[in-house]
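Engineer: Provide a 3D model corresponding to the input given below.
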Amino acid sequence: MHYPPAQKPAHKPVRRLRVAVAAALTGLALGGCSPAVDVAPAADAANPACAPMMVALPDAIGDARLRKTNSQATAAWGDPSRVVLRCGVNVPGPTTDRCVSVNDVDWVIKEGDPVWTLTTYGREPATEILMDPDKISSATVLADLSGAAAKIKASRKCVG
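Structural biologist: Alright, predicted model coming up:
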């Protein structure tokens, strides 16, 4: 008995094309990923009050885009990072450090060289921002982040 030669199913080239396209797209997606920013979580990072603030964070501060971080209740903007945020830091007590109010959120400012530390005042848990004023304006940072920080209810205000 003689059988005709077997024909290859027509769907195999289409399947191969799909697999090749999927592999190429995966390679492009993975190749475009930058590694997560290594940020140590704050002691109270698991506080549920951080969650509403974290989901309200902006996608960008100025021209610095939001990046992924490797720990809970943290965020970073820019590559390399120009702004780093941690929710759940120690709540500052009364202080003589400079305190400014931006969009009804009070911030204690400690000017370092080169990094400044900006910490919410009167909100628990507190939020800390680390930034270099030579790389990005503190006014821009505070204006862009105060809306999210306001998601944590204030119990005290700066005086003076």
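
Engineer: alpha carbons only for contacts and neighbour counts from here, please
Structural biologist: Noted.

Engineer: Can you name the residues in contact with stretch 19-35?
Structural biologist: residue 68 (C-alpha atoms under 8 Å, 6 or more residues apart in numbering).

Engineer: go on, stretch 49-58?
Structural biologist: 66, 73-74, 87-88, 124-125, 144-145, 147-152.

Engineer: How is the closest residue to residue 119 other than its chain neighbours classified with respect to secondary structure?
Structural biologist: Computed as C-alpha to C-alpha, 6 or more residues apart in numbering, the closest residue to residue 119 that is not its neighbour in sequence is residue 128, at 4.4 Å. What DSSP: H, G, I helix; E, B strand; the rest coil gives for residue 128 is strand.

Engineer: For residue 16, see how far away residue 128 is.
Structural biologist: In this structure, residue 128 and residue 16 are 51 Å apart, going by C-alpha to C-alpha, to the nearest Å.

Engineer: one more to line up against the first:
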Amino acid sequence: MPATSPRPTRARSRVLLGVVASAALLAGCTSAVPVPVAPHATDPVCASVVLATPDSLGDGLTRRDTTSQATTAWGDPAHPVVLRCGVELLGPTTEHCVTVATPGGATVDWVAVASDPEHEDTSAWTFTTYGREPAVEVQVPAEVAQERSTAFMDALGPAVDRTTKTRACL
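Structural biologist: Alright, predicted model coming up:
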């Protein structure tokens, strides 16, 4: 039997290292939060809205990459807070509408809908801008809503204020 030389072992080590590095890179790519694209996500204003969103919405809610245009997410990839720009505009509604002041002074009106209205304290929430074009939606999963208030919505105000205000909550 011929003796094995150290060269093939080094070559195999390099190949193995390359495979491991490639796998690590691919695993990093899969950490993007899957988000369905909104029907009007191609509105140019949506790009400026998403680019103006904060890197963090507070402790444990740091920005995450997403899989769709005009979206961003924060927090745990399994239960992220998700913003989508370009959703369908809301018409007149009897749902709860709340006006949130932004740190810069402007106000944003949001229609807040609990996924389980009978258990709002343990429910997921969907906030959709009212009277703004393009419309913006923020989904807050129950796992986040149970641990903290949704007071971070004011931090989104400067970004959302880039949309055109056409109406206001009554």
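
Engineer: TM-score for this pair?
Structural biologist: The TM-score (TM-score structural alignment, normalised by the length of the first structure) is 0.76; 140 aligned residues with a C-alpha RMSD of 2.5 Å.

Engineer: hmm, back to that, which members of the contacts of stretch 49-58 of the first structure occur in strands, if any?
Structural biologist: Counting by DSSP state E, the part of these found in strands is 66, 74, 87, 88.

Engineer: List the residues that contact whatever residue of the second structure lines up with the third one.
Structural biologist: By that I understand residue 87 of the first structure. By TM-score structural alignment, residue 87 of the first structure lines up with residue 85 in the second structure. Going by C-alpha under 8 Å, 6+ apart, residue 85 of the second structure touches 38, 40, 41, 46, 49, 50, 70, 71, 134, 135, 136, 137.

Engineer: so what's residue 85 of the second structure closest to, chain neighbours aside?
Structural biologist: residue 136 (4.4 Å).

Engineer: How many residues are close by the one you found?
Structural biologist: 26 (other C-alpha atoms under 10 Å).

Engineer: among the contacts of stretch 49-58 of the first structure, who's most crowded?
Structural biologist: residue 87 (30 neighbours).

Engineer: re the thing from before, quick one: which of residue 128 and residue 16 of the first structure has more around it?
Structural biologist: For residue 128 of the first structure versus residue 16, neighbours defined as other C-alpha under 10 Å are more numerous around residue 128 (25 against 11).

Engineer: So what does that one match up with in the second structure?
Structural biologist: Match for residue 128 of the first structure (TM-score structural alignment): residue 137.

Engineer: Do I have it right that its match meets residue 126?
Structural biologist: Yes. Look at residue 137 of the second structure against residue 126 with C-alpha atoms under 8 Å: they come within range, at 6.9 Å.

Engineer: Let me see the contact set for the residue nearest to residue 85 of the second structure.
Structural biologist: Applying C-alpha under 8 Å, 6+ apart, the residues near residue 136 of the second structure are 83, 84, 85, 86, 87, 128, 129, 160.

Engineer: These: which two are farthest apart?
Structural biologist: 87 and 160 (13.0 Å; C-alpha to C-alpha).

Engineer: Where do the strands of the second structure begin and end?
Structural biologist: Counting by DSSP E, the strands of the second structure are 63-64, 71-74, 81-87, 96-101, 107-114, 125-129, 132-133, 135-140, 164-165.

Engineer: Quick check: nearest residue in space to the residue most central in space within the second structure, chain neighbours excluded?
Structural biologist: The residue lying closest to the centre of the second structure (C-alpha atoms, centre = their mean) is residue 73, at 2.0 Å. Computed as C-alpha to C-alpha, 6+ apart, the closest residue to residue 73 of the second structure that is not its neighbour in sequence is residue 82, at 4.4 Å.

Engineer: number of nearby residues for the one you found?
Structural biologist: Using other C-alpha under 10 Å, the number of residues around residue 82 of the second structure comes to 22.

Engineer: before we move on, back to that, what would the contacts of residue 85 of the second structure look like in TSV with distance to residue 99 of the second structure?
Structural biologist: Below are those laid out as TSV (distance: C-alpha to C-alpha, whole Å):
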residue	distance to residue 99 of the second structure
38	23
40	24
41	24
46	21
49	19
50	21
70	23
71	22
134	17
135	15
136	14
137	15
